[in-house]
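**Student:** Return atomic coordinates for the entry below.
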Amino acid sequence: MNTLQAIVLAIIEGITEFLPISSTGHMIIASTFYGIAQEDFTKLFTIVIQLGAILSVLVLYFKRFFQSFDFYFKLLVGFIPAVVLGLLFSKKIDELLESPVMVAISLLVGGIILLKVDDWFNTSEETEITYTKAVKIGLFQCLAMIPGVSRSGASIVGGMSQKLSRTAAAEFSFFLAIPTMLGATAKKCFDYYQDGYVLTGDQINLLVIGNIVAFIVALLAIKSFITFLSNRGFKIFGYYRIAAGLILLIIHYFIHPLTVI
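**Tutor:** Below you'll find the model as predicted:
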């Protein structure tokens, strides 16, 4: 991976992290076209730079993180399902990270679901997050362990299924991402060293650049998404996912295989 590739992947991450279109899926596709998707450092990079994007939430919602200890406990409760399932299926998740076809299928199926979400869950104005709701949203978030299933999309839909408003569901999804991505980053770095790899100076620089770029781009993207989601809903993202999934499948099966599954 070179600096330009790192910057492009970080821009993709910053733009897509808070949209229900899968940031990991888009980075897998981009890194596949670059021919670096199966490199161990690329897999580490695509996880670690998500932390940079997620930390933009701390800046934009700084005051919200000091509202009560109850808030932190609810985040912890919502985070637990990802910890358990992440530890149980970490190897399988790594294998799926090499498959653009899995991403394409997930994009397609998720797009169809997003077209129906606003009809399934009538828009509500409820904003209260209970512990039960936090657990259920955390379970929905775990669907994003499948590449192409958006973490933000899954957890927002999970929140709406618990009668939360779009905005409340989206904001809790953003907050929940912080412990989730902190945990995922720590686990990925630990596994990387356990497998015998040591980061070089150039790789550390790429990680720093990637996190900074993802952080800045995410700052610009997150507020726009909240406004759009509140006013327009999910359908445009559903259409985008369906189109992207179909295009990727056509490329893979009729033009040139993206990878070997």
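**Student:** contacts, neighbours, all on C-alpha from now
**Tutor:** Will do.
**Student:** Without its sequence neighbours, what residue ends up closest to the residue nearest the centre of the chain?
**Tutor:** By Cα atoms, centre = their mean, the chain has its centre lying nearest to residue 151, at 4.1 Å. With sequence-adjacent residues excluded and distances taken as Cα to Cα, 6 or more residues apart in numbering, residue 151 is closest to residue 144, at 4.7 Å.
**Student:** just residue 177 next, same as before
**Tutor:** That would be residue 54: by Cα to Cα, 6+ apart, it lies 6.5 Å from residue 177.
**Student:** contacting residues around the one you found?
**Tutor:** Contacts here follow Cα atoms under 8 Å, 6 or more residues apart in numbering; on that basis residue 54 touches 17, 174, 177, 178, 181, 215, 218.
**Student:** Adding neighbour count, secondary structure and distance to residue 160, write the residues you listed out as TSV.
**Tutor:** Formatted as TSV, the contacts of residue 54 follow (neighbours: other Cα atoms under 10 Å; DSSP: H, G, I helix; E, B strand; the rest coil; distance: Cα to Cα, whole Å):
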residue	neighbour count	secondary structure	distance to residue 160
17	28	coil	19
174	23	helix	14
177	28	helix	17
178	22	helix	20
181	22	helix	22
215	27	helix	27
218	27	helix	23
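**Student:** State the number of residues packed around residue 230.
**Tutor:** Neighbour count for residue 230, taken as other Cα atoms under 10 Å: 15.
**Student:** after the helix or strand hosting it, next one along is what?
**Tutor:** Using DSSP states H and E, residue 230 maps to helix 201-232. For helix 201-232, the following helix or strand on the C-terminal side (DSSP H and E) is helix 235-250.
**Student:** buried ones in that next one?
**Tutor:** 235, 237, 238, 239, 241, 242, 244, 245, 246, 248, 249 (16 or more other Cα atoms under 10 Å).
**Student:** Surely the last one is in contact with residue 106?
**Tutor:** No - the pair residue 249 / residue 106 is not scored as a contact, 11.2 Å apart, by Cα atoms under 8 Å.
**Student:** quick one on the thing from earlier: show me which of the contacts of residue 54 is closest to residue 166.
**Tutor:** residue 174 (12.3 Å; Cα to Cα).
**Student:** Without its sequence neighbours, what residue ends up closest to that closest one?
**Tutor:** That would be residue 57: by Cα to Cα, 6+ apart, it lies 6.6 Å from residue 174.
**Student:** Counting by contacts, list what the helix or strand harbouring that neighbour packs against.
**Tutor:** Taking DSSP H and E as the criterion, residue 57 maps to helix 56-60. Helix 56-60 is packed against helix 201-232, with contacts defined by 3 or more Cα pairs under 8 Å, 6 or more residues apart in numbering; DSSP states H and E.
**Student:** for comparison, sequence B:
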Amino acid sequence: MDILELVKSAFLGFIEGISEWLPISSTGHMILVDEFVKLNVSQNFWNMYLVVIQLGAILAVCLLFFRDLNPFSIKKRPVERHATWALWGKIVLGCIPAAALGIPLNDWMEEHLLSAEVVALALIGYGIAFIVIELVRRRQHQKRVVALMSEPMGAHFTVDAQRDIEADRQREVGMSNLDELSWKTALGIGCFQVLSLIPGTSRSGSTILGGLMLGCNRELASKFTFFLAIPVMFGASLLKVVRFFQKGGSFGTDETIILLVGCVVAFVISLLAISWLMRFVRKHSFIPFGVYRILLGAAVLAYFFVLK
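**Tutor:** Predicted coordinates:
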């Protein structure tokens, strides 16, 4: 077993663990990384590997949000277990649009749209969208603050009341918890997930944008995005493995170890990336990710159409 191949797989797992959850496009990163870090495997195995290492990433979501997702917890009251089952219903509903289009169009998408040009344009386009949407939300928040400040304080205004108003000024506009997420909103976010079929869009990026536009705050949009990934990524991995074997693919001990290393590293890095993102969005906007996407898209264009 070549140790260098394991190092490459670990690096790819690292990239997957970060780029899968941050709205920056794992495909955009992988298409660049593939130019410099190539596993010594068949093309058929490589195509399968890129999808299956997502299993490590998705297991991190299951672990971090186990309480939110577990409807059998004895620590939950009946009403909470009912709410968890309802959440799973919304997750499944949100996955239907992507499954309905993604399964029949998967091979066509890979053949016609998996190119550096498409990935770069998607990176830049959605980067601009993130910046515009966040600026619009910022203006809405500023109007809300001005309205609060213009309200008369009254004769019985207290320090506690002032503290409440200040907290309200800082509070982000939008739905903030899973119980507020309606079935209609869940389906709407799922429709945005369809956009992620275009390489470079970013599954998390498209669904987070959808959540923001449909009235969720950043934390809720991010969390529901993670939940939507569970059936989508498990299903995509299973489909990729089935098609790998249908095309006559097979792998031995070395390939199995390479795949396991990528999955394990993706799992560990995903734990860190998801935890960091949930802390970040409580106090910051997605504008830095929009700027990063634009720069990455420009880098992809420059490398493939100017430097290469």
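**Student:** picking that back up, under the alignment, what does the residue nearest to residue 174 of structure 1 map to in structure 2?
**Tutor:** Matched by TM-score structural alignment, residue 57 of structure 1 corresponds to residue 61 in structure 2.
**Student:** For residue 291 of structure 2, see how far away that match is.
**Tutor:** The span separating residue 61 of structure 2 from residue 291 of structure 2 equals 26 Å under the rule Cα to Cα, to the nearest Å.
**Student:** cool, and residue 60 of structure 2?
**Tutor:** 27 Å.
**Student:** again, but for residue 70 of structure 2
**Tutor:** For residue 70 of structure 2, the distance to residue 291 of structure 2 - Cα to Cα - is 36 Å.
**Student:** next one: residue 159 of structure 2
**Tutor:** Distance, residue 159 of structure 2 to residue 291 of structure 2, using Cα to Cα: 40 Å.
**Student:** Also residue 175 of structure 2?
**Tutor:** Distance from residue 175 of structure 2 to residue 291 of structure 2, by Cα to Cα: 25 Å.
**Student:** now residue 107 of structure 2: how far from residue 55 of structure 2?
**Tutor:** Distance from residue 107 of structure 2 to residue 55 of structure 2, by Cα to Cα: 20 Å.
**Student:** Which one's more surrounded, the two?
**Tutor:** residue 55 (21 against 11).
**Student:** what's in contact with stretch 103-119 of structure 1?
**Tutor:** With Cα under 8 Å, 6+ apart, stretch 103-119 of structure 1 has contacts from 21-22, 25, 28-29, 146-149, 157, 233-235, 237-246, 248-249.
**Student:** Repeat that for stretch 275-290 of structure 2.
**Tutor:** Contacts for stretch 275-290 of structure 2 (Cα under 8 Å, 6+ apart): 22-24, 126-131, 134, 218-219, 222-223.
**Student:** quick one: which helix or strand includes residue 91 of structure 2?
**Tutor:** Taking DSSP H and E as the criterion, residue 91 of structure 2 maps to helix 78-112.
**Student:** What residues of the helix or strand following that helix count as buried?
**Tutor:** Note on helix 78-112 of structure 2: by DSSP H and E, the next helix or strand toward the C-terminus is helix 116-150. Within helix 116-150 of structure 2, the residues scored as buried using 16+ other Cα under 10 Å are 116-131, 133-134, 137, 141, 145.
**Student:** picking up where we left off before, which members of the contacts of stretch 275-290 of structure 2 are the farthest-apart pair?
**Tutor:** Greatest spatial distance among these (Cα to Cα): 128 and 223, at 22.3 Å.
**Student:** Residue in structure 2 paired with residue 13 of structure 1?
**Tutor:** Residue 13 of structure 1 maps onto residue 16 in structure 2, with residues paired by TM-score structural alignment.
**Student:** if I look at its match, how far off is residue 47 of structure 2?
**Tutor:** Applying Cα to Cα, the value for residue 16 of structure 2 to residue 47 of structure 2 is 14 Å.
**Student:** More neighbours: which of the two?
**Tutor:** residue 16 (29 against 13).
**Student:** give me the element the more buried one is part of.
**Tutor:** Per DSSP H and E: helix 3-19 holds residue 16 of structure 2.
**Student:** hmm, who's touching that helix?
**Tutor:** The set of residues external to helix 3-19 of structure 2 that reach it, using Cα under 8 Å, 6+ apart, is 25-26, 29-30, 37-40, 53-54, 57, 257-259, 261-270, 273.
**Student:** hmm, which of those residues are the buried ones?
**Tutor:** 25-26, 29-30, 39, 53-54, 57, 258-259, 261-270, 273.
**Student:** To which residue of structure 1 is residue 174 of structure 2 aligned?
**Tutor:** With TM-score structural alignment as the criterion, residue 174 of structure 2 matches residue 125.
**Student:** Settle this for me: that match is touching residue 165, isn't it.
**Tutor:** Yes - here residue 125 of structure 1 reaches residue 165: they are 4.8 Å apart, a contact under Cα under 8 Å.
**Student:** hmm, back to that, ok, the match of residue 57 of structure 1 to residue 142 of structure 2 distance?
**Tutor:** Residue 61 of structure 2 is 34 Å from residue 142 of structure 2, by Cα to Cα.
**Student:** And residue 281 of structure 2, by the same measure?
**Tutor:** Distance from residue 281 of structure 2 to residue 142 of structure 2, by Cα to Cα: 18 Å.
**Student:** just residue 114 of structure 2 next, same as before
**Tutor:** Applying Cα to Cα to residue 114 of structure 2 and residue 142 of structure 2 gives a distance of 41 Å.
**Student:** Please apply the same query to residue 227 of structure 2.
**Tutor:** Residue 227 of structure 2 is 31 Å from residue 142 of structure 2, by Cα to Cα.
**Student:** need the contact list for the match of residue 57 of structure 1.
**Tutor:** Residue 61 of structure 2 makes contact with 226, 227, 230, 270, 271, 274, according to Cα under 8 Å, 6+ apart.
**Student:** count of neighbours near the second one?
**Tutor:** Taking other Cα under 10 Å as the neighbour definition, residue 227 of structure 2 ends up with a count of 23.
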